[in-house]
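Q: based on what follows, work out the 3D shape:
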Amino acid sequence: MSKKNPRKITFVTFSQSIFLTTKYFLQNRLLSFAGSCAFSFLFSVIPLFIMIVMVLVRFLHASPDTVTAIISAIPELEMYFNSAAIIHSVQAIRTVSSFEIIAGIFILWIARRFFASIFDSMQNIFHTQTKRKAFFNQILSFLTELLIVLIASAVIFAYISLQTISSIEILKNIPQLSFIYEELLSGKLVNFLPNIMIFIVISVLFKSASGTKPSLLLCIFISILCTASFWVFRLLLHYFLDVSRYNLIYGVLGQAIILFMDIFFFFVFFLVFAQFIYVIQFFDELLLGELYMLPKIEQKGFAADFKRMFFIRPDFLIAKNKSNVFSYHPGDIIFESGSEDNYAYYIIKGTVKFVSEGGSEETQTLAHRGEFFGETSCLLDQKRAATAVAVISTRIIKIESERFRFLVHQNPEAAKKVLKQISPFF
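A: Next up, the predicted model:
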């Protein structure tokens, strides 16, 4: 019988998910991809900014009075720009010209290298699960780029519009609108506006670039964690990093070095949490693979002992497969020789011995906690060659043949282990 009310999410489950995220982050060489994304971003940020400006011009043309209000609210602009000329230029734009179309396509093409790097990184993370074509990835990168440009333009335009509203004397005397000046337009909002933009962009990329259709709630939650983690890391980095010293020695180059560090570590955080989404989405399959590849109890060494200690307790699978978790007393038969069933078995605790027909005690084999048994007959769809008997109080999980075959199909290491076991049959 299974435990009462087993929980999927425990400290053990969380620790295993962090271990898997770290393992696959290093295995997928995501540090190199973070550097590639950072390099592409530096060459794409100016084209993206130009695109946002072009979109904002269209927004401002839709309500030309906003231009007048903005310039009147910020008189200092008159020192650098001719307000009349700006208003005339914006209002003079009636239709989308061929130049704007060509310029927009060219700018998108220049900026796409950044998004292509991101999609390549995500493809490297989710490659075993996504079936998206490369051509579709190109189209999706363009669409994602356009969406981010439009969202950024909308947020900036909304903030400009609030500033315009706040400059109207009549509205300043309405108490109900005081939150606009005290909260929305305060320095705190301005300071957090980049983080809000980062959160929106990350959410869009997590949802669209993975190709595995993660839930929107999961993407939003992980985006919040990613944005908050990077914000805290950046605060600590700039706190311990003597920026003034860099500026004194290197001048402008010091600021550039710090900017490069910020951009690189942002993409490190982005890819770490993207890998975390992959682990969460396919945690049961990844955990099953780790269980199948656990070192046997006879294997000694720090690495083998550590891996067995870390993964031998599968809380998540126990809670998710409560109906397939069974307990046996000493001497209970798990399956008999010649029987037909399509399960592989994992020993949660205890020991199982295998008795062949006509075999002696010397030929009996044992399977211990943290080991699989019965997978050969499961894969070959054959009758059981021996009787499995519980030696001591034993608890096992039954794994359906479809799930186990999927594991072998997706995990090359598991496939090699299975081939070694079934090769004597051929």
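Q: only C-alpha atoms for contact and neighbour calcs from this point on.
A: Will do.
Q: what segments of this structure are strands?
A: Using DSSP state E, the strands of the chain run over 325-328, 333-335, 343-349, 351-355, 365-368, 372-373, 387-390, 394-400.
Q: just put those in TSV and tack on distance to Ala134 and mean neighbour count.
A: As requested, the strands of the chain are exported to TSV (distance: least, Cα to Cα, whole Å; neighbours: other Cα atoms under 10 Å):
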stretch	distance to Ala134	mean neighbour count
strand 325-328	42	18
strand 333-335	48	16
strand 343-349	37	22
strand 351-355	48	23
strand 365-368	45	17
strand 372-373	38	20
strand 387-390	49	22
strand 394-400	34	21
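Q: so can I have a markdown table of those showing distance to Thr212?
A: Listed next are these as a markdown table, based on distance: least, Cα to Cα, whole Å:
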| stretch | distance to Thr212 |
| --- | --- |
| strand 325-328 | 29 |
| strand 333-335 | 38 |
| strand 343-349 | 27 |
| strand 351-355 | 39 |
| strand 365-368 | 36 |
| strand 372-373 | 29 |
| strand 387-390 | 39 |
| strand 394-400 | 23 |
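Q: out of those strands, nearest to Ser44?
A: With Cα to Cα as the criterion, Ser44 lies closest to strand 394-400 of those, at 48.6 Å.
Q: helices or strands next to that closest one in the packing?
A: When contacts are defined as 3 or more Cα pairs under 8 Å, 6 or more residues apart in numbering; DSSP states H and E, strand 394-400 packs onto strand 325-328, strand 343-349.
Q: which elements pack onto the first one?
A: Counting contacts by 3+ Cα pairs under 8 Å, 6+ apart, the secondary-structure elements packed against strand 325-328 are strand 394-400.
Q: what angle do the strand it packs on and strand 343-349 make?
A: Here strand 394-400 runs at an angle of 150 degrees relative to strand 343-349 (axes from the mean of the first three to the mean of the last three Cα atoms, to 10 degrees).
Q: how far off centre is strand 394-400?
A: 31 Å (Cα atoms, centre = their mean, to the nearest Å).
Q: neighbouring contacts of it?
A: Identification of contacts with strand 394-400 by Cα atoms under 8 Å, 6 or more residues apart in numbering yields 318, 321, 324-330, 342-352.
Q: try 7 Å this time
A: Outside strand 394-400, the residues that touch it by Cα atoms under 7 Å, 6 or more residues apart in numbering are 324-329, 342-351.
Q: what do you get for stretch 51-59?
A: Stretch 51-59 is contacted by residues Val90, Gly104, Val149, Ser153, Phe157 when judged by Cα under 7 Å, 6+ apart.
Q: let's see this one next, to set against the first:
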Amino acid sequence: MAKLQSLESEYTKEENHRKITLRTVMQSVYLTLNFFVRNDLVSYASTCAFGFLFSFIPVVMMILVILIRVLHANIYAVSSLIGSNQAMEAFVQAVNAFLKTNPSLGGYFNVESAALSLNSITKITNFEIVIGFAIIWMARRFFVSVMNGMHKVFKQEAKYRPVISQLMSLGGEALLVVLISVIVFAVVTFHAVVKLPLLDELVLRYPSVFKNIGRIVNIIPFLAMFLAVSVCYRIGSASRPRFMAVFASAASCTACFYVFQKLMHIFINVNKYNIIYGVLSGIIVMLMEVFFFFIIFLFFAQFLFVYQFFTTLILGELYLLPARDDVSILAMVRRTLFIRPDTLLNDGEYVVSLNRGEYLYKRGERCRAAYYLAQGTVVVMRPNGISYVECGSFLGEEAFFLDGVRHEDVKASSYAKLIAIPEELFLKLLERNPRVSKKALSEINGYFAKFSNLYGEYSG
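A: Have a look, this model is predicted:
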């Protein structure tokens, strides 16, 4: 009894330290792909991509409006922000001194002309108010889409929160969208500015400086992506997975998106898009990148779910293992892949070993656990006959639903290894997995039919 209680506590620690084998990795990938398809996460990725683009566009419009307003600002208003007119004049003189050391730049830029062209800053217009409202509203819709995807992955319902909490969340979401959009806008602007002819001489004169700046600018979006994905995985899961698991999933998501971008730029000639679609080419490429990013994002969120609840998911697959006489390709793949649960067999606490002739349990004993036969053969002896059970089968779960007393003897007919599943854990498995519940009811029906030998009555 003490051993089963310790087993139960160990099983409930879903993210326990388990030995990773190739079979375990393949099982994890299969479960991730299976849940990804069953949860229809491609549709959620489309919704997230649509929400992000509609959040991004108002922010870019606001940035352009701000830039236009700054370019029409009065020199005295700008100088008051930095201290005084003398400070502005000193800045103008410094820029002119730099231009004198680079005569070729003087033909492209004149700081006095630029400063004198600034006009007064106007008041906030209705257009800017509408854009600001659009940023907040679209940011709300975007984050709702992301959280809906996370709730679908982790099978949780959204909970009601107080109004103050919702307002704080709304402000944080809008700020995050603005920061992401500013970073993207700044990176695109930097690459466009570097290609301007007026900077050719500077690039040739200071190649290492521009090269290092370019590297930093290219790294910043991926660093911001890693942090944002980590926050979404940690908060959106609600089950609070370990930080190392969150960071590993976020890093994998970021790395895969980086590889995807590189491959896309190798196989897609953007210049051809420029010829055919003109200015829309950049938008088309961005649409593809955003859509595939959210596919990758939700895939690794699903992988994080599989990792966190791997033990329970494996037990469900073991109970639903296809029968030997099922020769369909998918059934054969599932049986081959899951018949040996390495993650449970490698931990001796879960394993019950029997030599030939040893009893697993006897008739009349209290039921404390169900068993999965991972290796060998056992014989089940009932009042109305005996049967041999081979690896890949469950034993003893019927007693959970009856009076809790064993109605048969089970002993090993060869060396056998079994995995013990405590009663409470098995009942939780029934709660979480409707397919397991359906099969359990079917097994009980078959058990009564065998026990009472009334097949005709129970077959319907």
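Q: can you redo the helices and strands packed on strand 394-400 of the first structure as TSV with distance to Leu419 of the first structure?
A: As requested, these are exported to TSV (distance: least, Cα to Cα, whole Å):
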stretch	distance to Leu419 of the first structure
strand 325-328	27
strand 343-349	15
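Q: picking up where we left off before, nearest to Phe276 of the first structure, of the contacts of stretch 51-59 of the first structure?
A: When those are ranked by distance to Phe276 of the first structure (Cα to Cα), Val149 comes first, at 26.4 Å.
Q: tell me how far that closest one lies from Gly104 of the first structure.
A: Applying Cα to Cα, to the nearest Å, the value for Val149 of the first structure to Gly104 of the first structure is 12 Å.
Q: neighbour count: the two, which is higher?
A: Val149 (21 against 17; other Cα atoms under 10 Å).
Q: distance-wise, check the closest residue to the more buried one other than its chain neighbours relative to Ser244 of the first structure.
A: Counting by Cα to Cα, 6 or more residues apart in numbering, the nearest residue to Val149 of the first structure once its immediate chain neighbours are dropped is Ile52, at 5.7 Å. Look at Ile52 of the first structure and Ser244 of the first structure: by Cα to Cα, they are 32 Å apart.
Q: ok, the aligned residue in the first structure for Ala49 of the second structure - contacts?
A: Aligned counterpart of Ala49 of the second structure in the first structure: Ala38 (TM-score structural alignment). Applying Cα under 7 Å, 6+ apart, one finds that Ala38 of the first structure lies in contact with Ile263, Phe264, Phe267.
Q: among these, which ones are in helices?
A: Using DSSP state H, Ile263, Phe264, Phe267 are the members of the contacts of Ala38 of the first structure that sit in helices.
Q: identify the residue of the second structure aligned to the first one.
A: This means Ile263 of the first structure. Taking TM-score structural alignment, Ile263 of the first structure has Val290 as its aligned residue in the second structure.
Q: who's in contact with its match?
A: For Val290 of the second structure, the contacting residues are Ala49, by Cα under 7 Å, 6+ apart.
Q: how near is the most centrally placed residue in the first structure to Tyr24 of the first structure?
A: By Cα atoms, centre = their mean, the first structure has its centre lying nearest to Ala274, at 1.9 Å. For Ala274 of the first structure, the distance to Tyr24 of the first structure equals 11 Å [Cα to Cα].
Q: wasn't Glu10 of the second structure part of a helix?
A: Yes. The assignment for Glu10 of the second structure by DSSP: H, G, I helix; E, B strand; the rest coil puts it in a helix.
Q: count of residues packed around the corresponding residue of the second structure for Leu20 of the first structure?
A: Under the alignment (TM-score structural alignment), Leu20 of the first structure pairs with Leu31 in the second structure. By other Cα under 10 Å, the residues close to Leu31 of the second structure number 21.
Q: same question, Gln27 of the first structure
A: Neighbour count for Gln27 of the first structure, taken as other Cα under 10 Å: 10.
Q: separation between it and Val272 of the first structure?
A: Separation of Gln27 of the first structure from Val272 of the first structure (Cα to Cα): 12 Å.
Q: and if you look at Arg395 of the first structure?
A: Using Cα to Cα, one obtains 35 Å as the distance from Arg395 of the first structure to Val272 of the first structure.
Q: and if you look at Phe49 of the first structure?
A: 27 Å.
Q: now do Ser337 of the first structure
A: Ser337 of the first structure sits 48 Å away from Val272 of the first structure, going by Cα to Cα.
Q: repeat that for Tyr24 of the first structure.
A: Remark: distance between Tyr24 of the first structure and Val272 of the first structure (Cα to Cα) = 9 Å.
Q: try Asp305 of the first structure
A: For Asp305 of the first structure, the distance to Val272 of the first structure equals 27 Å [Cα to Cα].
Q: look at the two and report which has more neighbours.
A: Val272 (21 against 15).
Q: contact partners for the more buried one?
A: By Cα under 7 Å, 6+ apart, the contact set of Val272 of the first structure is Phe25.
Q: quick one: what's aligned to it in the second structure?
A: So Val272 of the first structure corresponds to Phe299, using TM-score structural alignment.
Q: and for Ser323 of the first structure?
A: By TM-score structural alignment, Ser323 of the first structure lines up with Glu349.
Q: ditto for Phe115 of the first structure
A: Phe115 of the first structure maps onto Phe143 in the second structure, by TM-score structural alignment.
Q: what's the neighbour count on that match?
A: 21.
Q: isn't Ser281 of the second structure right up against Asn274?
A: Yes. Using Cα atoms under 7 Å, Ser281 of the second structure is in contact with Asn274, at 5.4 Å.
Q: who's more crowded, these two?
A: Higher neighbour count among Ser281 of the second structure and Asn274: Ser281, with 17 against 13, using other Cα under 10 Å.
Q: any idea what that one aligns with in the first structure?
A: Using TM-score structural alignment as the criterion, the counterpart of Ser281 of the second structure in the first structure is Gly254.
Q: I'd like the distance between its match and Phe240 of the first structure.
A: From Gly254 of the first structure across to Phe240 of the first structure, the span is 15 Å (Cα to Cα).
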